[in-house]
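A.B. asks: predicted model, plus sequence, below.
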Amino acid sequence: MHVNKKIAVVGSGLVGTLLAIYLKKLGHEVHVLDRSKDIRTIDFSGRSINLAMSTRGWRALENIGIADQVHAIGIPMNKRAIHIANQELKYQPYGMNSESIFSISRGGLNKLLIDIAEKEGVHFHFETRIWDVELATATLFTGESEFGAWQALQYDMVFGADGAFSRIRHRMQRQNRFNYSQHFLNTGYKELHIPADANGSHQLDKNSFHIWPRGEFMLIALPNLDGSFTCTLFMPFEGAISFEQLTNVQQVATFFETYFPDTKNLIPNLTHDFFKNPTSSLVTMQCYPWVYQDKIALIGDAAHAIVPFYGQGMNAGFEDVTVLAELIAQHNGDWQTILETYQQARKPNADAIAELSYRNHTEMSTKTADESFLLQKKIEQHFAKKYPEKWLPLYDRVTFSHDSYLSALQIGDKQNYIMQQVLQIPNIDAIWDSEIVEQTIISLLEK
């Protein structure tokens, strides 16, 4: 039986705020608590990677009727633009049917979702620090400092949506048999900025995801509505070519002139932004269980933080919300079953997209400039268009379908094995679209 509950969502980020909207629409009393200031009152810049909204994310927004509002603040990108040193610009289309991912400002989307949530009646409590949680009673303890006086806040349920370094998960880690791991890449990232031109227009093709692949490091740029691009430099923290080697203005200028010469006139405030903006880290975090009885649940990055190289972090978190909402409808107030089924359904898929995201780092930074890889993609696209019932490329399966991440990983591994065999066919670069190649793929698929 459905009973309205008093629910706390800890974390006012994208996933937490979206979850709050869903829960409020179901009739619950919802409070969102966040240690930070209201993002609508601060300048959100300097350490962000633009979002790439795709099919899974759109479904979560469509289900509650707010997709159109988000479409209005996004820019469709239907291809990659590959900036290879000393070569002409190359384009790689994304979807089999001209699908697009959408570049959306993280801060802009977060502000919009909070506005929508407040209109629905969600209560926000910013600058509220959570120091501890009593799991069995869903009680949060807040206060000015960890060692000062605390106030107890009683709820029927608590959702931890407070990110990769979640305070709610930190408390759950003190349980017996709670598994937890985190892995930091040696690669960090720094935000840079390409402004609009004098007419307010984009200086690069605005419907492309721009990549400058350079092996161990790369630069990317995603468009914004104001004509600018948010750029991100990914590079090792230490090593021969790394952030630790760039300590002064001349070193940064020389580095960009050497490796990204076509950006010289695009990023006028390069050195200022480089030293103003922080160098941030990238972490994969995995844990289990995600829930405690019918009282506590982790969601989004608090349960499964991943690196950003597949553009699925937000999309995966939004899919958490979609699955949870479906289970709420199926199990009509039986929160014990809802939460247990939720974690069983989502955990394998969270692990799968974590693995795919980790692998895609290599694809973006190295393989997008590799002729053999480009030939493989061309063969896959040709075969998939001719035999759509037999082949859906991995990227399309992850980005433009609702197939599970786990099945995408498994099928993608089989497809890659097949393609490695195909690439060994003599003279493959000349006969890539021949019947011989097609029949080879079909025979390997049937094994």
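C.D. replies: Yep, it's here.
A.B. asks: contacts and neighbour counts: CA atoms only from here.
C.D. replies: Noted.
A.B. asks: which residues in the stretch 151-300 of the chain form strands?
C.D. replies: Per DSSP state E, counting those that start in this stretch, the stretch 151-300 of the chain carries strands over the ranges 151-154, 157-160, 179-194, 208-213, 218-223, 229-236, 280-288, 291-292, 296-298.
A.B. asks: point out the most buried one among those strands.
C.D. replies: The highest average neighbour count among these, using mean count of other Cα atoms under 10 Å, belongs to strand 296-298 at a mean of 27.
A.B. asks: against which helices or strands is it packed?
C.D. replies: Counting contacts by 3 or more Cα pairs under 8 Å, 6 or more residues apart in numbering; DSSP states H and E, strand 296-298 packs against strand 157-160.
A.B. asks: residues touching the strand it packs on, excluding its own?
C.D. replies: 5-11, 16, 138, 166-169, 294-299, 302 (Cα atoms under 8 Å, 6 or more residues apart in numbering).
A.B. asks: let's see 10 Å
C.D. replies: Identification of contacts with strand 157-160 by Cα atoms under 10 Å, 6 or more residues apart in numbering yields 5-11, 16, 19-20, 30-32, 133, 135-140, 166-169, 290-292, 294-303, 335.
A.B. asks: one step back: so which of the strands of the stretch 151-300 of the chain gets nearest Arg106?
C.D. replies: strand 229-236 (10.8 Å; Cα to Cα).
A.B. asks: what angle sits between the closest one and strand 218-223?
C.D. replies: Strand 229-236 and strand 218-223 meet at an angle of 160 degrees, taking axes from the mean of the first three to the mean of the last three Cα atoms, to 10 degrees as the criterion.
A.B. asks: how far does strand 229-236 sit from the chain's center?
C.D. replies: Taking Cα atoms, centre = their mean, to the nearest Å, the mean C-alpha location of strand 229-236 is offset from the chain mean by 15 Å.
A.B. asks: run through the neighbouring helices and strands of it.
C.D. replies: Packed against strand 229-236 by the contact rule (3 or more Cα pairs under 10 Å, 6 or more residues apart in numbering; DSSP states H and E) you find strand 179-194, strand 208-213, strand 218-223, strand 280-288, helix 335-365.
A.B. asks: A further structure is provided below for comparison with the first:
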Amino acid sequence: MPKVVIAGAGLVGSLNACFFAKRGWDVEVYEFREDIRTMEHVQGRSINLALSFRGKAALEYVGLKDYITEQGVAMYARMVHEPDGVTTNQQPYGHPGQHIVSINRRHLNEVMITQAEKFPTVKFFFEHKLRDTRIAEGQLIMERLNDKEKIVVTGDLLCGCDGAYSALRRSLMTYPRFNFSQEYIEHGYVELNILPKNNQFAIEPNVFHLWPRGSFCLIALANIDKTFTVTLFAPFNTFEEHLYDDTSVVQFFTKHFPDALQLIGSTELKATFNRVRPSPLVSVKCAPHSFGGRFLLLGDAAHAMVPFFGQGMNCGFEDCLVLSETLDACNNDISKSPRLELYLHKF
């Protein structure tokens, strides 16, 4: 059977493993971090995800749509909170019954890895760092972190699914005619939480909560454990000028988000801002997405975007679906058919 090597065990990497396993391929997934299912804290972006039709279509292809959507909370509308802390209005999504699904990033990633491991042809290798790429030989040079041993990994297809700061993409930067750009926007984000009230959701769970305030905003999405993941997006100068100590943080939320402040609690609010700093948001574009007939970039490694569109994960999942359909069209003949190379330029 053909063998695919996947760099990155995030959402796109683990779903891609399911796609290839379903095709009967041997699959090896290499991840820099330790297994997130064993970690107390996971570094990196943790903003809640909104699973839409594009992402659901990819999950359905490998028989995971119903299982995955059950891990989230359906959202049928956007609920806009006004500055007075009392007035709200709802804006339905699409036609009656249509909805997107709020799902926690870490929880979804853990579920996807577990699902991929159920296929006997899938193997995960955690704590392996990509050190180099040999395009002509179709090889990745990995370093096993526990003993620093270098490992040469070869596959019929090698996929970079290792995120916006992709090590595989970075190793390809000297490839002729490879174009790459990245842009950090002026906004950062800080994540907060709303805890359950009397073991129930503290506010309506089946909507996307939004507090729009011009150049900054607050959002809240429900989790199946009855908590809400809350994220403040604001320009970095807003954080520096208006959210710099306990007093200013509470004053800022009292003025702009009084109802959210009651739900979060001033003690938790101050503790969070004392513990964390705003995280940056980056947009990445590159072309092509395929190299030497064997290497591919998918998901954020190929096209990272800021979270306001709510489509980063959905685009990455759709990449997996489009790639599978392309392999169907060329009957898995990667080396001889030009269709894979030409089609993937359009991702």
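C.D. replies: Yep, it's here. Remember, it's a predicted structure, so these values are computed and weren't measured experimentally.
A.B. asks: any chance you could compute the TM-score here?
C.D. replies: Here the TM-score for the pair of chains, by TM-score structural alignment, normalised by the length of the second structure, is 0.93; 338 aligned residues with a Cα RMSD of 1.6 Å.
A.B. asks: picking that back up, and the strands of the stretch 151-300 of the first structure as a markdown table, adding distance to Ile431 of the first structure?
C.D. replies: Below are the strands of the stretch 151-300 of the first structure laid out as a markdown table (distance: least, Cα to Cα, whole Å):
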| stretch | distance to Ile431 of the first structure |
| --- | --- |
| strand 151-154 | 68 |
| strand 157-160 | 54 |
| strand 179-194 | 39 |
| strand 208-213 | 28 |
| strand 218-223 | 32 |
| strand 229-236 | 37 |
| strand 280-288 | 41 |
| strand 291-292 | 53 |
| strand 296-298 | 51 |
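A.B. asks: out of the ones you listed, nearest to Arg129 of the first structure?
C.D. replies: So among the strands of the stretch 151-300 of the first structure, strand 151-154 is nearest, using Cα to Cα, at 10.4 Å.
A.B. asks: how much does that closest one stray from the second structure?
C.D. replies: Compared with the second structure after fitting, strand 151-154 of the first structure deviates on average by 2.2 Å (mean Cα distance after the TM-score superposition for the first structure).
A.B. asks: isn't Pro96 of the second structure up against Met75?
C.D. replies: No - judged on Cα atoms under 10 Å, Pro96 of the second structure makes no contact with Met75 at a distance of 11.7 Å.
A.B. asks: name the residue in these two with the higher neighbour count.
C.D. replies: Set Pro96 of the second structure next to Met75 and count neighbours by other Cα atoms under 10 Å: Met75 wins out with 25 against 9.
A.B. asks: aligned to that one, what sits in the first structure?
C.D. replies: Alignment note (TM-score structural alignment): Met75 of the second structure maps to Met77 of the first structure.
A.B. asks: ok, and the closest non-adjacent residue to its match?
C.D. replies: What sits nearest to Met77 of the first structure in space, not counting adjacent residues and going by Cα to Cα, 6 or more residues apart in numbering, is Asn207, at 4.2 Å.
A.B. asks: same question, Lys385 of the first structure
C.D. replies: Met96 (7.2 Å).
A.B. asks: distance check, that neighbour against Arg129 of the first structure.
C.D. replies: Using Cα to Cα, to the nearest Å, Met96 of the first structure is found at 46 Å from Arg129 of the first structure.
A.B. asks: more neighbours: which of the two?
C.D. replies: With neighbours defined as other Cα under 10 Å, Met96 of the first structure and Arg129 compare such that Arg129 has more, 21 against 16.
A.B. asks: tell me the contacts of the more buried one?
C.D. replies: Arg129 of the first structure makes contacts with 10, 33-36, 140-146, 150, 167, as judged by Cα under 10 Å, 6+ apart.
A.B. asks: narrow the residues you listed to those that are buried.
C.D. replies: For the contacts of Arg129 of the first structure, a burial check counting by 16 or more other Cα atoms under 10 Å picks out Val10, Leu33, Asp34, Arg35, Leu140, Phe141, Thr142, Gly143, Trp150, Arg167.
A.B. asks: of the residues you listed, which belong to helices?
C.D. replies: Among those, DSSP state H puts Arg167 in helices.
A.B. asks: of the buried ones among the contacts of Arg129 of the first structure, closest to Gly108 of the first structure?
C.D. replies: Nearest to Gly108 of the first structure among these: Asp34, at 17.7 Å, using Cα to Cα.
A.B. asks: surely that closest one touches Asp162?
C.D. replies: Yes - counting by Cα under 10 Å, Asp34 of the first structure touches Asp162, with 7.9 Å between them.
A.B. asks: who touches both of these two?
C.D. replies: By the contact definition Cα under 10 Å, 6+ apart, Asp34 of the first structure and Asp162 are jointly contacted by Val9, Val10, Gly11, Ser12, Gly13, Gly16.
A.B. asks: farthest pair in those residues?
C.D. replies: Greatest spatial distance in these: Val9 and Gly13, 10.2 Å, computed using Cα to Cα.
A.B. asks: ok so, going back, most widely separated two among the buried ones among the contacts of Arg129 of the first structure?
C.D. replies: Using Cα to Cα, those span at most 16.6 Å, a distance reached by Val10 and Trp150.
A.B. asks: just give me how far stretch 191-208 of the second structure sits from the chain centre.
C.D. replies: For stretch 191-208 of the second structure, the distance to the chain centre is 22 Å (Cα atoms, centre = their mean).
A.B. asks: would you mind measuring the gap between the ends of it?
C.D. replies: For stretch 191-208 of the second structure, the first-to-last residue distance is 16 Å (Cα to Cα).
A.B. asks: again with stretch 280-293 of the second structure
C.D. replies: Stretch 280-293 of the second structure has an end-to-end distance of 34 Å (criterion: Cα to Cα).
A.B. asks: next up, the contacts around the aligned partner of Gly333 of the first structure in the second structure.
C.D. replies: Residue pairing (TM-score structural alignment): Gly333 of the first structure is matched to Asn332 of the second structure. Neighbouring residues of Asn332 of the second structure by Cα under 10 Å, 6+ apart: Pro2, Arg23, Ser324, Thr326, Leu340.
A.B. asks: of those, which is the most crowded?
C.D. replies: Most surrounded of the contacts of Asn332 of the second structure: other Cα under 10 Å gives Leu340, at 22 neighbours.
A.B. asks: picking that back up, may I see the helices and strands packed on strand 229-236 of the first structure organised as a markdown table, with distance to Ile84 of the first structure added?
C.D. replies: What follows is those, written out as a markdown table (distance: least, Cα to Cα, whole Å):
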| stretch | distance to Ile84 of the first structure |
| --- | --- |
| strand 179-194 | 19 |
| strand 208-213 | 6 |
| strand 218-223 | 11 |
| strand 280-288 | 25 |
| helix 335-365 | 11 |
